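Engineer: got a predicted model here, sequence first, then my questions.
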Amino acid sequence: MPIVNILVTREGTRAGAERTTREQKAAVYKGIADLLFNVMGKPHEDTTVIFQEHEIDDFGQGGLPLSDYRNHRERNCQDT
């Protein structure tokens, strides 16, 4: 039985959205189940997907809270 754990920051994929919508999550669940079926032959009904949303600073990247890392990266990209 495949179990897929998805961790994302609590940011929506559309401007102004604060979190992932129910419809977006449903599309992710279906997409994962379809992928595992198409690639590995795993039946849809055997696939479990766990979707966890976290505040942005529950993650760190490059030794910084994720929001600081993104700000730093954005500033560096504008300088080039």
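Structural biologist: All right, it came through fine.
Engineer: only C-alpha atoms from now on, for both contacts and neighbour counts.
Structural biologist: Will do.
Engineer: correct me, but Gly60 touches Leu66?
Structural biologist: Yes - here Gly60 reaches Leu66: they are 4.7 Å apart, a contact under Cα atoms under 8 Å.
Engineer: the more surrounded of the two?
Structural biologist: Higher neighbour count among Gly60 and Leu66: Leu66, with 18 against 13, using other Cα atoms under 10 Å.
Engineer: distance check, the more buried one against Thr9.
Structural biologist: To Thr9, Leu66 is 9 Å away according to Cα to Cα, to the nearest Å.
Engineer: likewise for Glu53?
Structural biologist: The gap separating Glu53 from Thr9 is 5 Å, by Cα to Cα.
Engineer: which one's more surrounded, these two?
Structural biologist: Comparing Glu53 with Thr9 by other Cα under 10 Å, the one with more neighbours is Thr9, at 17 against 14.
Engineer: comparison target below:
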Amino acid sequence: MPIIEITMIEGRPFEKKKRMVKEVTDAIVASLDAPREAVRIIIREVPAWHFAAAGVVKGEPQ
């Protein structure tokens, strides 16, 4: 059973996440020959101020 964890900055619309889940599932099914029913996806959303790249925090608390 493939379990995929995706961590991203919060704030994307539900419809975009829904599309991402479908497309990631499709990719796992195609690349691993895994049964669609066995694919699990966990989305973890973090506030922008909990994420940094190249030493720069992506946001500040509101």
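Structural biologist: Yep, it's here. All figures in this text were calculated on a predicted structure; none of them were measured in a lab.
Engineer: about what we covered before: which residues do Leu66 and Thr9 of structure 1 both contact?
Structural biologist: 56, 59 (Cα atoms under 8 Å, 6 or more residues apart in numbering).
Engineer: what's the average distance of the helix of greatest length in structure 1 to structure 2?
Structural biologist: If you go by DSSP state H, structure 1 has its longest helix at helix 22-40. Compared with structure 2 after fitting, helix 22-40 of structure 1 deviates on average by 1.0 Å (mean Cα distance after the TM-score superposition for structure 1).
Engineer: now for Ala33 of structure 1, how many residues are close by?
Structural biologist: 22.
Engineer: likewise His44 of structure 1?
Structural biologist: Using other Cα under 10 Å, His44 of structure 1 is surrounded by 17 other residues.
Engineer: translate it into the numbering of structure 2.
Structural biologist: Applying TM-score structural alignment, one finds that His44 of structure 1 aligns to Arg36 in structure 2.
Engineer: need the contact list for its match.
Structural biologist: Arg36 of structure 2 touches 25-26, 29, counting by Cα under 8 Å, 6+ apart.
Engineer: and what of Val29 of structure 2?
Structural biologist: The contact partners of Val29 of structure 2, by Cα under 8 Å, 6+ apart, come to 35-36, 39.
Engineer: now with 7 Å, please.
Structural biologist: 35-36 (Cα atoms under 7 Å, 6 or more residues apart in numbering).
Engineer: next: the one 4 residues further on.
Structural biologist: Contacts for Asp33 of structure 2 were tallied using Cα under 7 Å, 6+ apart; there are none.
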